[in-house]
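A.B. asks: Below: sequence and its predicted model.
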Amino acid sequence: MTTPLRIALGQMTSAGTHDANVAAMRDLAARAKAAGADMLCLPEVAGLMQRDGEKARAQVVEAARDPFIAACREAAAEHALWLQPGSTPVLGPDGRFLNHATMIGPDGALVAEYDKIHLFDVAIEGEKPIGESRRFAPGERGVVVDTPWGAMGMTICYDLRFPQLFRAEAQAGARLILVPSAFTVPTGRAHWEVLLRARAIENGAWIVAAAQAGTHEDGRETWGHSLVVSPWGRVVCDMGDAAGLELVEIDLAEADKAREQIPSLSNDRPFTIDRAPR
């Protein structure tokens, strides 16, 4: 398909229950369709942001039974809309959660599924340590999904700091890479935009990063600033720090033009590292 892709980014302040987030998603889907969008993209943990372990455990179920994913499939079919509903925690086979993303077609069918590979285990100065791996199991496979506009890669949040995943997806044909996120305020202020622009530039790929924003029911604060970055590194859209919806037109052929000018994907070469003695 050569026509531009009209993507709606939904910036959310997700709540600690599925019901509240389903209602927010349905509203965003209706608004996206009314605005003429082909696809709606939502942030990480769009379906459930709940840091209380007991409250989360009482709600999280397997992906096949997850109420947020089911509601997203219904909304996609109702509005004939492609829907990448960010991610939501689901119960994995070993009893831990998976940070689970889907791509849903305009008929409500599941087109692709991806589990976050890199888990956010960090200790930021002045902040409480965050150990995502205490509750979540890592995914093991990258995903590139074919759409009518071209191939798209799937990642989630902290994956952004691992450029090898983005390079592998770009080399597998992705001309647009999705980065649904819930960045903290300190890391968002310091690193969010520069990392997204770097991933776009080094791979000659569109980057679409829907984000969580604001103060959440469970006390967390997220950075916001959902971004769309062109393959040349230009910020096409920055949604600031409030929840909302914004429509962006994307021509995936711009990725081909960027890669023709700077063919880093084809110039990539294997190498080894020698450690020189002192």
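C.D. replies: Nice, thanks for sending it over.

A.B. asks: okay, CA-based contacts and neighbour counts for the rest of this
C.D. replies: OK.

A.B. asks: From the contact counts, what lies against the longest helix along the chain?
C.D. replies: The single longest helix within the chain, with elements called by DSSP state H, is helix 18-34. Judged by 3 or more Cα pairs under 8 Å, 6 or more residues apart in numbering; DSSP states H and E, helix 18-34 is in contact with strand 39-41, helix 67-79, strand 244-250.

A.B. asks: State the next helix or strand along the chain beyond the first one.
C.D. replies: What that stands for is strand 39-41. Next along the chain after strand 39-41, taking DSSP states H and E as the criterion, comes helix 53-57.

A.B. asks: another structure for you, compare them:
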Amino acid sequence: MGERDGEKLYSTCPVFGPDGTLLLKHRKIHLYDIDIPGKICTQESETLSPGSNFSVFDTPFCKVGVGICYDICFSELAQIYARKGCQLLVYPGIFNMTTGPIFWELLQRGRAVDNQVYVATACPARDETASYVAWGHSSVVSPWGEVVSQAGSEETVVYADIDLQYLSDMRQQFPISSQRRSDLYSVNATQEG
């Protein structure tokens, strides 16, 4: 959704609790400024401002990190969310018919495996008559990179179990976070939030 704050416009994802309370608003951090000749040219920075905060919230079940669309392309954001204890990353987005077939599932699986988290995405159903045709294929991906549940291009609801015991077992059996070479490299947040 679009959000106006003074003179600035943001692409924003509000998150509400079961009682209707606003838990947080994630403002898209990475603006989609791309130019693929003959396919698509989009310059979000011409109208939108980038967000500058991490968006993490707790549920009774697990901790969740939120990104919007193009944010999924940046592995550092997912790494920071995983380091903050997130077990599920959620990315609503509108990948299109150029980027969707190539990157949509690949990025979800990559973020899930790299960070040993579940990844859930939501993309509008495809409307071939729209000026911007969405890819669809809302999904849930396991920390092993398996697509647990996925829609097609049509309008539907996607369900999946988020098995935190499976996640914990997988992290113990394949301990990439404890085997990172932080003496050689690291990804650091420059701010809290």
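C.D. replies: Yes, it's here. Bear in mind that the values here come from a model prediction, so they are computed numbers and not experimental data.

A.B. asks: Let's verify the one residue sitting closest to the centre of structure 2: helix, strand, or coil?
C.D. replies: Most central in structure 2 under Cα atoms, centre = their mean is Tyr91, positioned 2.8 Å from the mean C-alpha point. Following DSSP: H, G, I helix; E, B strand; the rest coil, the label given to Tyr91 of structure 2 is strand.

A.B. asks: Look up how far Leu167 of structure 2 lies from it.
C.D. replies: Using Cα to Cα, to the nearest Å, Tyr91 of structure 2 is found at 19 Å from Leu167 of structure 2.

A.B. asks: With Tyr81 of structure 2 instead?
C.D. replies: Remark: distance between Tyr81 of structure 2 and Leu167 of structure 2 (Cα to Cα) = 15 Å.

A.B. asks: hang on, the earlier thing: the residue nearest to the centre of structure 2 maps to what in structure 1?
C.D. replies: Using TM-score structural alignment, the equivalent of Tyr91 of structure 2 in structure 1 is Val179.

A.B. asks: what's the counterpart of Thr21 of structure 2 in structure 1?
C.D. replies: Per TM-score structural alignment, Thr21 of structure 2 is aligned with Ala109.

A.B. asks: That match and Arg199 of structure 1: what is the separation?
C.D. replies: Separation of Ala109 of structure 1 from Arg199 of structure 1 (Cα to Cα) stands at 29 Å.

A.B. asks: neighbour count winner among the two?
C.D. replies: Neighbour totals were compared for Ala109 of structure 1 and Arg199, and Arg199 leads with 24 against 14 (other Cα atoms under 10 Å).

A.B. asks: and that one, what helix or strand is that in?
C.D. replies: For Arg199 of structure 1, the host element (DSSP H and E) is helix 193-203.

A.B. asks: Quick check: the helix or strand following that helix compared with structure 2, mean distance?
C.D. replies: Later in the chain than helix 193-203 of structure 1, the nearest helix or strand by DSSP H and E is strand 206-209. Its matched residues in structure 2 lie on average 0.4 Å from strand 206-209 of structure 1 after superposition (mean Cα distance after the TM-score superposition for structure 1).

A.B. asks: For strand 206-209 of structure 1, grab the matching residue range in structure 2.
C.D. replies: Using TM-score structural alignment, strand 206-209 of structure 1 lines up with residues 118-121 of structure 2.

A.B. asks: Tell me which residues are up against that stretch.
C.D. replies: 87-93, 108-109, 111-112, 138-143, 162 (Cα atoms under 8 Å, 6 or more residues apart in numbering).

A.B. asks: do that again at 7 Å, thanks
C.D. replies: The contact list for stretch 118-121 of structure 2 (Cα atoms under 7 Å, 6 or more residues apart in numbering) reads 87-92, 108, 112, 138-143.

A.B. asks: Strands of the stretch 101-250 of structure 1, start to end?
C.D. replies: 110-115, 121-122, 130-131, 143-147, 150-154, 176-178, 206-209, 213-215, 221-223, 227-229, 235-238, 244-250 (DSSP state E, counting those that start in this stretch).

A.B. asks: Single out the most deeply packed of these.
C.D. replies: The highest average neighbour count among these, using mean count of other Cα atoms under 10 Å, belongs to strand 206-209 at a mean of 29.

A.B. asks: Pretty sure Gly10 of structure 1 sits against Gly244.
C.D. replies: Yes. Assessed by Cα atoms under 7 Å, Gly10 of structure 1 is found in contact with Gly244 at 5.9 Å.

A.B. asks: Going by neighbour count, list what's buried in stretch 254-268 of structure 1.
C.D. replies: Judged by neighbour count using 16 or more other Cα atoms under 10 Å, the buried positions of stretch 254-268 of structure 1 are 254-255, 258-259, 262, 264-265.

A.B. asks: can you tell me which residue in structure 1 aligns to Ala160 of structure 2?
C.D. replies: In structure 1, the residue matched to Ala160 of structure 2 (TM-score structural alignment) is Val248.
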